[in-house]
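Participant: I'd like to go over a predicted model; first the sequence, then the structure.
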Amino acid sequence: MIDETAEQLRERVAVELERARARTALLTDAVDDDDLIRQHSPLMSPLVWDLAHVGNQEELWLVRDVGGRDPVRHDIDELYDAFKHVRADRPQLPLLGPAEARGYVATVRDKVLDLLGGVPFEGRRLTTDGFAFGMIVQHEQQHDETMLATHQLRVGPAALNAPPPPPAGARVAGEVLVPGGPFTMGTSTEAWALDNERPAHVVDVPAFFIDAACVTNREYARFIAEGGYSQPRWWSEDGWRHRMEADLTAPMHWQRDGDGWAYTRFGRTEPVNPDEPVVHVCCYEAQAYAAWAGKRLPTEAEWEKAARFDPATGRSRRYPWGDESPSAHRANLGQRHLAPAPAGAYPDGASPLGVHQLIGDVWEWTSSDFVGYPGFAAFPYREYSEVFFGPKYKVLRGGSFGTDAAACRGTFRNWDFPIRRQIFSGFRCARDAEPV
């Protein structure tokens, strides 16, 4: 982060809050009230729940805690507590209706902008460098991506529009050798980094090869054609059990189209683009493909080293291309497009070693369980990360086309059950380097 005055930080916070809210409005205004209150999948909340939930979290942390002001709606806290009600049950709750939810989040935001001018960005860890505001910005953008995934699951005509991603600007294929040795993983200096990204620590990673690009639809279709879903030998025991129980035969949203494949994306059905990264596959599918290809998924440490390590200086960058924040010519982020871009579309975003599109396009499954780093300390509450630690969740890295830059960096960690496919998830493969 560049050094900022308090006023510059206030201005940046206000811009980021407004940017997140504009995206929330786009996602909720694109459909009618019936769509807002409908549950489009038991895996997802009604869109109207997400809308009021982001306002409730903003009220809890910024209005009440940071601002010390009276509650706006104390009576709805339990309704919008994500740990009190699973997603499948939320439509039965007495939720705020669309108009009431919009009015509520607007009232909360007015109070936040009013108190922003007087908050000291020092003296208290929650407000130092505007952390609490950054946490809320990231929280809303994360729910915006969740709402975008809900849009992908809804049935009906297209409600969202965006230009297509750029075409490939470079030919990207094969593997990249990442040299062995120590590198700094995580961060202790990124002001808005969340607790699971901290602290920075040195990890010694043996040399390995990693794919220069994510696995594409063309490559994945070959796996299907060669019997990848019908041969247990490529699957883990848990993976094969899930493949059979869920009757998996192709990525989510794929359907046969003559001799090829089509997919339905945000209400539009079109032929699968062979050069795009495969998306909407679960971790078990990614593991099976990697085994079929004679490879494996990268560990989380391998992924981060490939994304951040600069062999010329030995330091870890914020992003593959350097320390500058993402821009439109470096990464496919922020819902600018409604699809991942073809391999090679962002040559300016490649790492020094030549690994492409590590940020944006698709979340990338790793083989690692979600655990805390050495020296981890929960902040500001255990429920953000710590309660999810353990072998049930696998780590995903890098963000997707639906992830905002505010909630994506080289240290950012996502996690989910290995069976999940409704998220914008893909993968790339790795393998051990042969001993010299």
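Facilitator: That came through, no problem.
Participant: switch to C-alpha atoms for all contacts and neighbour counts from now on
Facilitator: Noted.
Participant: gap between the two ends of stretch 109-124?
Facilitator: 22 Å (CA to CA, to the nearest Å).
Participant: Mind listing what's buried along it?
Facilitator: Arg109, Lys111, Val112, Leu113, Leu115, Leu116, Phe121 (16 or more other CA atoms under 10 Å).
Participant: got it, and stretch 19-35?
Facilitator: Ala20, Arg21, Arg23, Thr24, Leu27, Thr28, Asp35.
Participant: wait, doesn't Leu177 sit right on Pro206?
Facilitator: No: the criterion here is CA atoms under 8 Å, and Leu177 misses it with Pro206 at 10.8 Å.
Participant: Shouldn't Ser368 be within a strand?
Facilitator: Yes: looking at Ser368 with DSSP: H, G, I helix; E, B strand; the rest coil, it is inside a strand.
Participant: between Leu177 and Pro206, which one's more packed in?
Facilitator: Legend: neighbour count by other CA atoms under 10 Å for Leu177 and Pro206, higher for Leu177 (19 against 13).
Participant: Grab the nearest non-local neighbour of that one.
Facilitator: With sequence-adjacent residues excluded and distances taken as CA to CA, 6 or more residues apart in numbering, Leu177 is closest to Phe209, at 4.5 Å.
Participant: Pasting the second one now:
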Amino acid sequence: MTDPALDAETLRERAVASLITARDRTTLLTSCVDEPELTAQHSPLMSPLVWDLAHIGNQEEQWLLRAVAGHEAIRPEIDGLYDAFEHPRAERPSLPLLPPDEARRYAADVRGRALDVLEAAAFDGTRLTEAGFAFGMIAQHEQQHDETMLITHQLRRGPRALTAPDPEPVPLFTGPSEVLVPGGPFTMGTSDEPWALDNERPAHRREVAPFRIDTTPVTNAAYQAFIADGGYDEPRWWTAEGWAHVRRNAITAPLFWRRDGGQWLRRRFGVTEAVPPDEPVLHVCWYEADAYARWAGRRLPTEAEWEKAARYDPAGDRSARYPWGDAEPTPEHANLGQRHLRPAPAGSYPAGESPLGVRQLIGDVWEWTSSDFLPYPGFRAFPYKEYSEVFFGPGHKVLRGGSFAVDAVACRGTFRNWDLPVRRQIFSGFRTARSEEI
């Protein structure tokens, strides 16, 4: 997340800061529980925390020490253990993984050597080193696994292991419920964001018809109205696959919710609490988001619609890096970086509003779109096809915007996330849209 014009020393400082921020978070997530909790598999959907820890170190070794610096492998015998494609998550507890203390030592050894490589890096020559791309890629990779580990913490049973202050309370949002996004072309994706990943590239013009989009993400209160109206019992709101999925798995509410008399409760990082009505709804799968939108007489936005709402500035007919402009995110712009352990109330962060008046497009909750995860015209896999290319197709749906669990280094107006439409353990919510009648 850097300016193309930055000099080498500034790039170096940003890369160091991004790597240190990621490692501090990794340390927090793996030091707040004891060894049995680190080696246990808290859900078949997730790896043991100790696998993520050593995998972070192994990826850093492969790319920064071997690929960039040309060093000999430190632990070549563990590469296969920490290859995410070789071993599905459900199998990882049975592997001969590094014990927690050894995994920590390995990751620390790699990091010390990587910082030496960074100190001497010239940031030119190959595409891998240009503008510090490899270092930014590894910082993003670690932060993505930190979010994965935070999901594991949410899934684990037992007392609270993590704490963070709540977002600042705000008055109930009373602004317009939706915003008009004008039709016409806009620039989607990027060709000049140095640390952008391959699926964000290249920049290209995309035509979008006029549409209206929710000003804020859908709230818990709004979603409760869907439940109360029998939304989970009415097949007409669901795709055939979605209806089969919720019936087969007896899904009747967002993940971690339960009914207690006349009140909805949720479990959040080891604490049971009342579901706050004004927060964006969280832990819903694509099928649930799509069904709600149909029930509301609306639809999920396409990925292109979401990005135009988030980046398009009609005053300059340009696409900015973020809804608020090109400046890096601050705590006034968005809820990012695990600063809080929950979304902020709908309507928060007016400083992060887009020029069209849409709020909370970055941070708080990942937002499901209606789009399949597909390559942009002119896409080229870099530096390895397993990051994006192997996931392209109708099996995965695109999520946009990031969540409270995402660090700013891995979140921008062009950043693309994707997952299976059944996934609910992720920090996912949504907003709805409708086509503008012409």
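Facilitator: On my side now, so go ahead. What you see is a predicted model, and the numbers here were worked out from it, not measured in a lab.
Participant: TM-score for this pair?
Facilitator: The TM-score (TM-score structural alignment, normalised by the length of structure 1) is 0.99; 435 aligned residues with a CA RMSD of 0.8 Å.
Participant: quick one, strands of structure 1?
Facilitator: 175-178, 181-185, 201-205, 208-211, 254-257, 260-265, 268-271, 363-370, 390-397, 414-416, 425-426, 430-432 (DSSP state E).
Participant: how about the fourth one, aligned to which bit of structure 2?
Facilitator: In other words, strand 208-211 of structure 1. Mapping strand 208-211 of structure 1 onto structure 2 (TM-score structural alignment) gives residues 211-214.
Participant: Make sure Pro277 of structure 1 is actually in contact with Ala341.
Facilitator: Yes: with contact defined as CA under 8 Å, Pro277 of structure 1 counts as touching Ala341 (7.3 Å).
Participant: which residues do those two both contact?
Facilitator: Common neighbours of Pro277 of structure 1 and Ala341, using CA atoms under 8 Å, 6 or more residues apart in numbering, are Asp361.
Participant: So which of the buried residues of stretch 19-35 of structure 1 belong to helices?
Facilitator: In helices, judged by DSSP state H, the following of the buried residues of stretch 19-35 of structure 1 are found: Ala20, Arg21, Arg23, Thr24, Leu27, Thr28, Asp35.
Participant: Closest to Val172 of structure 1 out of those residues?
Facilitator: Distance to Val172 of structure 1 across those (CA to CA) is lowest for Arg23, with 32.2 Å.
Participant: what do we get in structure 2 for that closest one?
Facilitator: Aligned counterpart of Arg23 of structure 1 in structure 2: Arg25 (TM-score structural alignment).
Participant: show me what contacts that match?
Facilitator: The contact partners of Arg25 of structure 2, taken as CA under 8 Å, 6+ apart, are Asp146.
Participant: gap between Met234 of structure 2 and Thr414 of structure 2?
Facilitator: In this structure residue 234 of structure 2 is Glu, not Met. 36 Å.
Participant: Which one's more surrounded, those two?
Facilitator: Neighbour comparison, Glu234 of structure 2 and Thr414: the larger count goes to Thr414, with 25 against 12 (by other CA under 10 Å).
Participant: Grab the nearest non-local neighbour of the more buried one.
Facilitator: Using CA to CA, 6+ apart and skipping the chain neighbours, the partner closest in space to Thr414 of structure 2 is Gly189 (5.4 Å).
Participant: Just to check, the one you found is in contact with Glu200?
Facilitator: Yes: Gly189 of structure 2 lies in contact with Glu200 (CA under 8 Å); the separation is 5.2 Å.
Participant: Which neighbours do the two have in common?
Facilitator: Thr414.
Participant: In terms of packing, which of the two has more residues around it?
Facilitator: Gly189 (26 against 20).
Participant: Can you tell me what the more buried one aligns to in structure 1?
Facilitator: If you follow Gly189 of structure 2 across to structure 1 using TM-score structural alignment, you land on Gly186.
Participant: residues in contact with its match?
Facilitator: Contacts for Gly186 of structure 1 (CA under 8 Å, 6+ apart) come out as Glu197, Arg198, Pro199, Ala200, His201, Thr411.
Participant: Same check on Gly334 of structure 1?
Facilitator: Phe401, Gly402, Thr403, Asp404, Ala405.
Participant: change it to 10 Å
Facilitator: Counting by CA atoms under 10 Å, 6 or more residues apart in numbering, Gly334 of structure 1 touches 20, 23, 141, 144-145, 328, 360-361, 399-408.
Participant: Could you check how far the aligned partner of it in structure 2 is from Arg66 of structure 2?
Facilitator: Using TM-score structural alignment, the partner of Gly334 of structure 1 in structure 2 is Gly337. Per CA to CA, Gly337 of structure 2 is found 29 Å from Arg66 of structure 2.
Participant: Could you do Met137 of structure 2 as well?
Facilitator: For Met137 of structure 2, the distance to Arg66 of structure 2 equals 15 Å [CA to CA].
Participant: And those two? Which one has more around it.
Facilitator: Ranked by neighbour count (other CA under 10 Å), Met137 of structure 2 and Arg66 place Met137 first, with 25 against 16.
Participant: With adjacent residues omitted, what lies nearest to the aligned partner of Trp235 of structure 1 in structure 2?
Facilitator: Aligned by TM-score structural alignment, Trp235 of structure 1 pairs with Trp238 of structure 2. Once flanking residues are discounted, Trp238 of structure 2 sits nearest to Ala291: 5.0 Å by CA to CA, 6+ apart.
Participant: And for Trp237 of structure 2?
Facilitator: Excluding its sequence neighbours, the residue lying closest to Trp237 of structure 2 (CA to CA, 6+ apart) is Ala291, at 4.9 Å.
Participant: Tell me how far whatever residue of structure 1 lines up with the one you found lies from Phe424 of structure 1.
Facilitator: For Ala291 of structure 2, the aligned residue in structure 1 is Ala288 (criterion: TM-score structural alignment). Taking CA to CA as the measure, Ala288 of structure 1 falls 18 Å from Phe424 of structure 1.
Participant: which stretches of the stretch 151-300 of structure 2 form helices?
Facilitator: In the stretch 151-300 of structure 2, the segments counted as helices under DSSP state H, counting those that start in this stretch are 220-228, 240-248, 286-295.
Participant: Good, we can wrap up now.
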